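Novice: Sequence plus the predicted model coming up.
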Amino acid sequence: MSEQGREARIVSGHRRLRIAASIYLNSAPLIWSFRRGSLRERVELWTDAAPARCADMLARGLVDVALVPVIEYQRLPEALLIPGVCVGARARVRSVVIVTRGMALEEVENVALDLSSRTSAALVQIIFREFLGRRPHFVPAKPDLELMLREHDAALLIGDPAMTFAREGRRVYDLAEVWRAHTGLGFVFAMWMTRMGSEVEVADFARARAEGLARVEEIVAEYAEKLALPPAELREYLLENISFIPDGEMRAGLELYFQLAHKHGLIDALRPLAFVGG
């Protein structure tokens, strides 16, 4: 069992649907049913802390479905989106941030990028190049804020680490807020994806989302201890900050994001959105 957090087994003589997802709080409602709920016996689930790693597993054919940073859709020519489910934000996301050593974004000369989510890393570059008209130096880095800011003006943090660091003496920019201020649109950070030819029951992922959201109190209790954050804050995050259903505005935001990523050379080609089942 080489992959981190493999949480289900294969029944003898029958291969279950292989699924990979991160274990960040923002994905917890989408995978609760696969971990502990009604769909547990139908899947073989890997939980991997890095969304980028889930994308690699899908690309290599190690899993059938993965919760993947959306930028990878444009980099995986055989990828299809599973409709109706996402990890996104309409206004404020809280768990994807740029942190500076007290300076404004317009003053930043270099940025340490946590590459755990390639969508967020690309979004940072779009924000600077398209919205601020600047080209700071971007450097890949491990998500250790103290080390990142020791040598750089700013740092990208995502997921649970972005919600738990000390904010004193620092300026924090919420990427979904910055995106909305410049575009008027919501933002999609991750979606379930599969590969062409895979047999996937699309309804299972909407069902899993609904079941997970019905179990928010259990999820909050688990992560309040893990992250040492107040339950009320985590409940607000899951029910108000994160959007698990992509509406028309968020889809428009996704399409604009892809267009800008292509404009700035962050993806080589621009594919139209293609979903399982058309």
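Specialist: Noted; the coordinates are in hand.

Novice: C-alpha only now, for contacts and for neighbours.
Specialist: OK.

Novice: Next secondary structure after the longest strand along the chain?
Specialist: Ranked by residue count under DSSP state E, the longest strand found in the chain is strand 187-195. Using DSSP states H and E, the helix or strand that follows strand 187-195 towards the C-terminus is helix 202-214.

Novice: what sits up against that next one?
Specialist: Helix 202-214 has contacts (CA atoms under 8 Å, 6 or more residues apart in numbering) with 28-34, 37, 39, 82-85, 244, 276.

Novice: and these, which two are the farthest apart?
Specialist: Pairwise distances across the contacts of helix 202-214 (CA to CA) peak at 23.9 Å, for the pair 37 and 276.

Novice: Tell me the secondary structure of the closest residue to residue 268 other than its chain neighbours, please.
Specialist: With CA to CA, 6 or more residues apart in numbering as the criterion, residue 268 has its nearest non-adjacent residue at 6.5 Å, and that residue is residue 262. Three-state call for residue 262 (DSSP: H, G, I helix; E, B strand; the rest coil): helix.

Novice: ok, now which ones touch residue 262?
Specialist: Residue 262 sits next to 268-270 when contact means CA under 8 Å, 6+ apart.

Novice: For the buried ones among those, write the corresponding PyMOL selection.
Specialist: In PyMOL, this line selects whichever of those come out buried by 16 or more other CA atoms under 10 Å:
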select buried, resi 270
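
Novice: Quick check: of the contacts of residue 262, which lies closest to residue 73?
Specialist: Residue 73 lies nearest to residue 270 out of the contacts of residue 262, by CA to CA, at 9.7 Å.

Novice: Second structure for comparison follows:
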Amino acid sequence: MFRVGEISYLNCTPLFTVLRSSYANDGYSFVSGHPSELNAKLRSGEIDLCPSSSIEYAQNPDKYLILPDLSISSKGAVKSVLLFSALPIEALDGVSIGLTGESETSVILLKILLTMKYSFANSYYKAAESDQSIYSGHDALLLIGDRALAEASKFYDAHVYDLGELWQEFTGLPFVFALWLLREDSFHRSPQTVRLLHERFVCSKERAIASFNEISQTTKQNIWDNPSFLINYWNIISYDLTKEHIEGVKLFYRYAAKCGFIESEPQLRMLEWNS
């Protein structure tokens, strides 16, 4: 049985909704979690593939193959990877910043931006799970996913900075928050299952993009009681992996290596099918 990681955030809802409703999951099962949890399970072999934080590939490039045509990216604002601050960003030099523990990619992206775009020298600490609100006394706090969306919906005077937008301003390129990573040993165990899954993922992506309105009607809204919010949110996310996206990934890895967050810029090993 192939085990597929499913990120339990709204940005993944469209694809997995279509995948579950359109296909019998013969030969595979789903394992839900936030990005850091799924990264660890992929690394240890508890799951076989998933949309995984892009930094996970750079830290373990010999373990994985990258599925083509799929990502979770932004070409500007992404709305769910946000730095909340009591101060304008220009005044954050030297400030200690609270970090989410749910995504290492977003943490490293923030550190790259503050170091390379703003030439700041900051200290960082992991914010407690129960203390992830700008109201909790943080000078600045990085949040991602549904928690970031919820926090941004509140009315207060905090400054809010979208890391996807800051990256695009800095580089002119998309930012790839997640790549679809496959354990290479899992591929060799069952290449036919991988090929079937990849075809289903790509078809589900295309059908999901054409069906945001219908999917929004069946998605649990929580604090979002207007389906148009979900439609607008999903429309700004890029689920593709084009040459431009790959250039963005390579630049992110180059900067991560330059800042000492990874040992070196890895070669991208894309899964290729023989016709």
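Specialist: Here it is on my side, so go on. In this text the structure is predicted, and so the values were computed from the model without any measurement.

Novice: Let me see the TM-score of these two.
Specialist: For these two chains in superposition, a TM-score of 0.88 is obtained (TM-score structural alignment, normalised by the length of structure 2); 260 aligned residues with a CA RMSD of 1.9 Å.

Novice: Taking the contacts of helix 202-214 of structure 1, please make a ChimeraX selection of just the buried ones.
Specialist: Remark: buried members of those, expressed as a ChimeraX selection using 16+ other CA under 10 Å:
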select :28,29,30,31,32,33,34,39,82,83,84,85,244,276
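
Novice: Which of the contacts of helix 202-214 of structure 1 sits closest to residue 18 of structure 1?
Specialist: residue 34 (10.6 Å).

Novice: Secondary structure class of that closest one, three-state.
Specialist: At residue 34 of structure 1 the chain is in helix, as set by three-state DSSP.

Novice: Now it: closest residue in space, sequence neighbours ignored.
Specialist: Excluding its sequence neighbours, the residue lying closest to residue 34 of structure 1 (CA to CA, 6+ apart) is residue 40, at 4.3 Å.

Novice: and if you look at residue 118 of structure 2?
Specialist: Nearest to residue 118 of structure 2 is residue 90, by CA to CA, 6+ apart, at 7.8 Å.

Novice: ok but the one you found is inside a strand, no?
Specialist: No. Counting by three-state DSSP, residue 90 of structure 2 is not part of a strand but helix.

Novice: corresponding residue for it in structure 1?
Specialist: Structural alignment (TM-score structural alignment) places residue 90 of structure 2 against residue 106 in structure 1.

Novice: Could you do residue 272 of structure 2 as well?
Specialist: When structure 1 is aligned by TM-score structural alignment, residue 272 of structure 2 is paired with residue 277.

Novice: Is that match in a helix, a strand, or coil?
Specialist: Taking three-state DSSP as the rule, one finds residue 277 of structure 1 in the coil state.

Novice: any idea how far it is from residue 246 of structure 1?
Specialist: 17 Å (CA to CA, to the nearest Å).

Novice: How about residue 183 of structure 1?
Specialist: Taking CA to CA as the measure, residue 183 of structure 1 falls 17 Å from residue 246 of structure 1.

Novice: cool, residue 178 of structure 1 as well?
Specialist: When CA to CA is the yardstick, residue 178 of structure 1 and residue 246 of structure 1 sit 19 Å from each other.

Novice: Looking at those two, which one has more neighbours?
Specialist: Neighbour comparison, residue 178 of structure 1 and residue 246: the larger count goes to residue 246, with 23 against 17 (by other CA atoms under 10 Å).

Novice: Please list all residues in contact with that one.
Specialist: The neighbours of residue 246 of structure 1, taking CA under 8 Å, 6+ apart as the test, are 84-86, 88, 188.

Novice: Which residue in structure 1 aligns with residue 10 of structure 2?
Specialist: So, by TM-score structural alignment, residue 10 of structure 2 is matched to residue 25.

Novice: can you map out the helices along the stretch 1-150 of structure 1?
Specialist: In the stretch 1-150 of structure 1, the helices defined using DSSP state H, counting those that start in this stretch lie at 28-35, 51-59, 118-126, 145-151.

Novice: quick one: the first one to structure 2 mean distance?
Specialist: Between helix 28-35 of structure 1 and its aligned partner residues in structure 2, the average distance after superposition works out to 2.4 Å, using mean CA distance after the TM-score superposition for structure 1.

Novice: Does anything pack onto that helix? Which helices or strands?
Specialist: On a contact count with 3 or more CA pairs under 8 Å, 6 or more residues apart in numbering; DSSP states H and E, helix 28-35 of structure 1 meets strand 43-47, helix 202-214, helix 216-227.
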